[in-house]
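> A predicted structure for the sequence below; I have some questions about it.
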Amino acid sequence: MKKNRRIGISFALTIMMIVLVLAGCGSTAPAPGPGTDASKSNGGADSSGQAAASTLDAIKKRGKLIAGVKFDTKLFGLKDPGSGKVEGFDIDLAKALAKQILGDESKIELKEVTSKTRIPMLNNGDIDIIIATMTITEERKKEVEFTDVYFKAGQSLLVKKGSPIKSVADVKKGVKVLAVKGSTSTTNIRAKSPEATVLEFENYQEAFTALKAGQGDTLTTDNAILYGMVKQDPNYEVVGGTFTDEPYGMAIKKGDTTFASYVNDFLKSLQSNGQYEKLYEQWIGEKPTK
């Protein structure tokens, strides 16, 4: 009887030890305490969508702003193949932002983006902000945080002088329209001229080269970009006025309202101190519309 009791006690102790070992192996990390969001502990976003750490903090810690800009868009962001220098309205705004954050406009890295690559690059953390002739749309608002409007543009048409195309009403069946992949211009022209043939290119320089080579009848995008092409080659002209509103905004990673608010304050300060108007006139050639 005593022997059976000893066996029973030994068996019970063995079971207890197994339970304790299993409990200890269950997790090496403590459970989140009261008020702790589990998603924040792994660098994610909280339930409101606010980024766990602001891009602004990352820029200050890094000591450099990484801006996604165009390299192929005269007046806004165009790279000189000889010098390698990138210049334009968007570029100067990016430099002014770097100076605002870090006290030195040279503390900036300019990374090339296209209409197709800019949002993926932002979401992947390759860039801190998009400053690249990006139209604010409801669809894009689902993917990024937009700042206030910093440039008001409108879609138009570029043709060779003497072309029978004078407006979007002339873009009918048989007309070949050149546009850029991932741009709102492509969507808009298909809606306005559903019978026309739309050919898409990777960037604006490729599209303009194709137009000059006779691969299409007209090129469509925002009028501000088209005016830059006219400056490159005066044999072409912008026609038909504008048939859309294309407000440009800077784009920041979704949920980072802290950095978005900071950039909005930066834009307001540029307008109040006259620097915005100065840059606008320098690149666009006229005073900004109110």
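Arrived safely.
> okay, CA-based contacts and neighbour counts for the rest of this
Noted.
> three-state assignment of T114?
coil (DSSP: H, G, I helix; E, B strand; the rest coil).
> got the contact list for it?
By CA atoms under 8 Å, 6 or more residues apart in numbering, T114 lies in contact with 69-70, 202-203.
> could you pull out the helices for the stretch 101-250 of the chain?
According to DSSP state H, counting those that start in this stretch, the stretch 101-250 of the chain carries its helices in the segments 118-123, 138-141, 184-192, 204-212, 223-232.
> want to try JSON lines for those helices, with mean neighbour count and distance to A38 as columns?
What follows is the helices of the stretch 101-250 of the chain, written out as JSON lines (neighbours: other CA atoms under 10 Å; distance: least, CA to CA, whole Å):
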{"stretch": "helix 118-123", "mean neighbour count": "20", "distance to A38": "21"}
{"stretch": "helix 138-141", "mean neighbour count": "10", "distance to A38": "26"}
{"stretch": "helix 184-192", "mean neighbour count": "17", "distance to A38": "38"}
{"stretch": "helix 204-212", "mean neighbour count": "19", "distance to A38": "44"}
{"stretch": "helix 223-232", "mean neighbour count": "19", "distance to A38": "46"}
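> out of those, flag the one nearest K79.
helix 204-212 (11.1 Å; CA to CA).
> give me the angle between the closest one and helix 223-232.
For helix 204-212 against helix 223-232, the angle by axes from the mean of the first three to the mean of the last three CA atoms, to 10 degrees is 60 degrees.
> now for helix 204-212, which elements pack on it?
strand 72-73, strand 176-180, strand 218-222 (3 or more CA pairs under 8 Å, 6 or more residues apart in numbering; DSSP states H and E).
> out of these, which gets nearest to Q282?
strand 72-73 (15.6 Å).
> ok so, going back, dump the helices of the stretch 101-250 of the chain to CSV, plus distance to R5.
Formatted as CSV, the helices of the stretch 101-250 of the chain follow (distance: least, CA to CA, whole Å):
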stretch, distance to R5
helix 118-123, 66
helix 138-141, 72
helix 184-192, 82
helix 204-212, 88
helix 223-232, 91
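> who's in contact with T242?
Contacts of T242 (CA under 8 Å, 6+ apart): 154-156, 223.
> mind telling me what element V21 is part of?
helix 2-25 (DSSP states H and E).
> cool, and A251?
Assigned by DSSP H and E, A251 belongs to strand 246-253.
> please name every helix or strand in contact with that strand.
Counting by 3+ CA pairs under 8 Å, 6+ apart, the packing neighbours recorded for strand 246-253 are helix 118-123, strand 129-130, strand 144-153.
> what's the first one in contact with?
Taking CA under 8 Å, 6+ apart as the criterion, the residues outside helix 118-123 that touch it are 68, 113, 127-130, 143-144, 252-253.
> put this next to the previous one:
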Amino acid sequence: MARRTTWRALALLPALALTAAGCAQSIAPVSGDGELQFVEAGKLTTCTHMPYPPFQFDEDGEHVGFDVELVDLVARDLQLEQKLFDTPFEGIQSGEALNTRKCDVAAAAMTITDTREQNMDFSEPYFDAKQALLVNAKTPYQDLPELRGKKLGVQLGTTGEEYAKQHEAEHGYEVVQFEDVALMANAVQTGKVDAAINDNGVVLDFAKKNPDTKVTAEYATGEAYGIGIQKGNAQLVQKVNDSLRKARESGEYDRIYQKWFGKAPEQSGETPGQ
């Protein structure tokens, strides 16, 4: 099996150490009389990891994206204002960020998996995804088997990384980990890696904006995104699900989808590029 290399900014290590240490807030998600309580009064604090366009990223000094607008609808229905908390994805997908009350919900284009469901509860699925292979437009690589002896970039802690590792021995490439999708995609552009794999929504968006790259393969993995909520907080799960259903019924979901993916879904949750 090829050796795995980790490319991570040393500056992130203190932050990760603090994450591991806990730093939990004393507030509980539900009060003794059954009322929802939030990390910050008047706010719905959302853990995310940026940049991950078109789902969440900064543009002209503002947080924007598909996930951002969708959770804005949830916040509106709760009579709150959404506040984003940018934090490493490892702490989100492990449930640590929710358990230590850094946020009320987690919306980070996060796939619902059996492992993650052990660490947190999820809303109903709101988006379907595949994995996709991003390459430099000048290279000939069309699929994973062609990467034998080459370097394949992944984002740390993602299902794309899991998929790459599952096929690493079979195809003989070297997995190279990156802290975020921007570093991963830039490595494809500069030739630090020969290809990269990640969710098709973000990879297709990157290739569209950067014609020196292209997507050459997609892999149907049956993935669906969900909004993460601290385990056992059934009341907030229900509120989030109510908002998602309301958005679909009113057409607001389709409007937001059209805005960020250039078309309305033929069926709710359709993946761009299908």
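Cool, the structure landed. Remember, it's a predicted structure, so these values are computed and weren't measured experimentally.
> could I get the TM-score for this pair?
The TM-score (TM-score structural alignment, normalised by the length of structure 2) is 0.80; 238 aligned residues with a CA RMSD of 2.3 Å.
> which among the helices and strands packed on strand 246-253 of structure 1 is found nearest to L20 of structure 1?
Closest among these, using CA to CA: helix 118-123, at 43.9 Å.
> chain center to the closest one: distance?
From the chain centre to the centre of helix 118-123 of structure 1 is a distance of 6 Å (CA atoms, centre = their mean, to the nearest Å).
> now, which of the contacts of T114 of structure 1 sits nearest G274 of structure 1?
Using CA to CA, these come closest to G274 of structure 1 at V69, 23.2 Å.
> how much space between the closest one and A132 of structure 1?
To A132 of structure 1, V69 of structure 1 is 5 Å away according to CA to CA, to the nearest Å.
> and for these two, which residues touch both?
77, 90, 113.
> quick one: what's aligned to the second one in structure 2?
Aligned against structure 2 by TM-score structural alignment, D90 of structure 1 finds its counterpart in D67.
> before we move on, what about the last one?
Aligning on TM-score structural alignment places V113 of structure 1 opposite T87 in structure 2.
> its match against C47, yeah?
Yes: T87 of structure 2 is within contact range of C47, at 6.6 Å (criterion: CA atoms under 8 Å).
> so the two - more neighbours on which side?
Applying other CA atoms under 10 Å to T87 of structure 2 and C47 shows that C47 carries more neighbours, namely 26 against 17.
> what do we get in structure 1 for the more buried one?
Aligned counterpart of C47 of structure 2 in structure 1: G68 (TM-score structural alignment).
> which residues touch its match?
Here G68 of structure 1 is in contact with 110-113, 118, 127-132 (CA under 8 Å, 6+ apart).
> helix, strand, or coil at it?
Look at G68 of structure 1: counting by three-state DSSP, its state is strand.
> where's it relative to A98 of structure 1, distance?
Separation of G68 of structure 1 from A98 of structure 1 (CA to CA): 13 Å.
> and for A179 of structure 1?
Counting by CA to CA - A179 of structure 1 and A98 of structure 1 are separated by 32 Å.
> which of these two has more residues huddled nearby?
Neighbour tally, A179 of structure 1 and A98, criterion other CA under 10 Å: the higher count belongs to A179, 27 against 24.
> that one and L20 of structure 1, how far apart?
67 Å.
> map Q56 of structure 2 onto structure 1.
By TM-score structural alignment, Q56 of structure 2 lines up with G77.
> for R101 of structure 2, same thing?
Applying TM-score structural alignment, one finds that R101 of structure 2 aligns to G125 in structure 1.
> and the contacts of T114 of structure 1 as a markdown table, adding distance to K166 of structure 1 and neighbour count?
Formatted as a markdown table, the contacts of T114 of structure 1 follow (distance: CA to CA, whole Å; neighbours: other CA atoms under 10 Å):
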| residue | distance to K166 of structure 1 | neighbour count |
| --- | --- | --- |
| V69 | 31 | 29 |
| K70 | 28 | 29 |
| E202 | 26 | 15 |
| N203 | 24 | 21 |
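> between these, which sits nearest S163 of structure 1?
Proximity of the contacts of T114 of structure 1 to S163 of structure 1 (CA to CA) peaks at N203, which lies at 23.3 Å.
> compared with structure 2, how much does the helix or strand just after the strand holding A251 of structure 1 deviate?
In the C-terminal direction, the helix or strand that comes right after strand 246-253 of structure 1 (DSSP H and E) is helix 257-272. After superposition onto structure 2, helix 257-272 of structure 1 sits on average 0.8 Å from its aligned residues (mean CA distance after the TM-score superposition for structure 1).
> what packs against helix 257-272 of structure 1?
Applying 3+ CA pairs under 8 Å, 6+ apart, we find helix 257-272 of structure 1 packed against helix 55-62, helix 89-102, strand 144-153, helix 275-284.
> select, out of those, the one closest to Y262 of structure 1.
Nearest to Y262 of structure 1, of these and by CA to CA, is helix 55-62 at 8.3 Å.
> which neighbouring elements make contact with the closest one?
Packed against helix 55-62 of structure 1 by the contact rule (3+ CA pairs under 8 Å, 6+ apart) you find helix 257-272.
> ok, and what's touching the helix it packs on?
For helix 257-272 of structure 1, contacts defined as CA under 8 Å, 6+ apart pick out 50-51, 54-56, 97, 100, 145-148, 150, 252, 276-277.
> for those residues, which PyMOL command selects only the ones that are buried?
The PyMOL command for the buried members of the contacts of helix 257-272 of structure 1 (criterion: 16 or more other CA atoms under 10 Å) is given here:
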select buried, resi 50+51+54+55+56+97+145+146+147+148+150+252+276+277
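> closest one of the contacts of helix 257-272 of structure 1 to S10 of structure 1?
Distances from S10 of structure 1 to these, taken by CA to CA, are shortest for A51, at 54.1 Å.
> how close does that closest one sit to D126 of structure 1?
Distance from A51 of structure 1 to D126 of structure 1, counting by CA to CA: 16 Å.
> quick one on the thing from earlier: tell me which of the contacts of T242 of structure 1 are still there in structure 2?
Mapping those onto structure 2 (both residues aligned by TM-score structural alignment, their matches' CA atoms under 8 Å) leaves 154-156 still in contact.
> wait, what's in contact with the equivalent of Q155 of structure 2 over in structure 1?
By TM-score structural alignment, Q155 of structure 2 lines up with V180 in structure 1. Listed by CA under 8 Å, 6+ apart, the contact set of V180 of structure 1 reads 115, 186, 200-204, 207.
> good, we can wrap up now.
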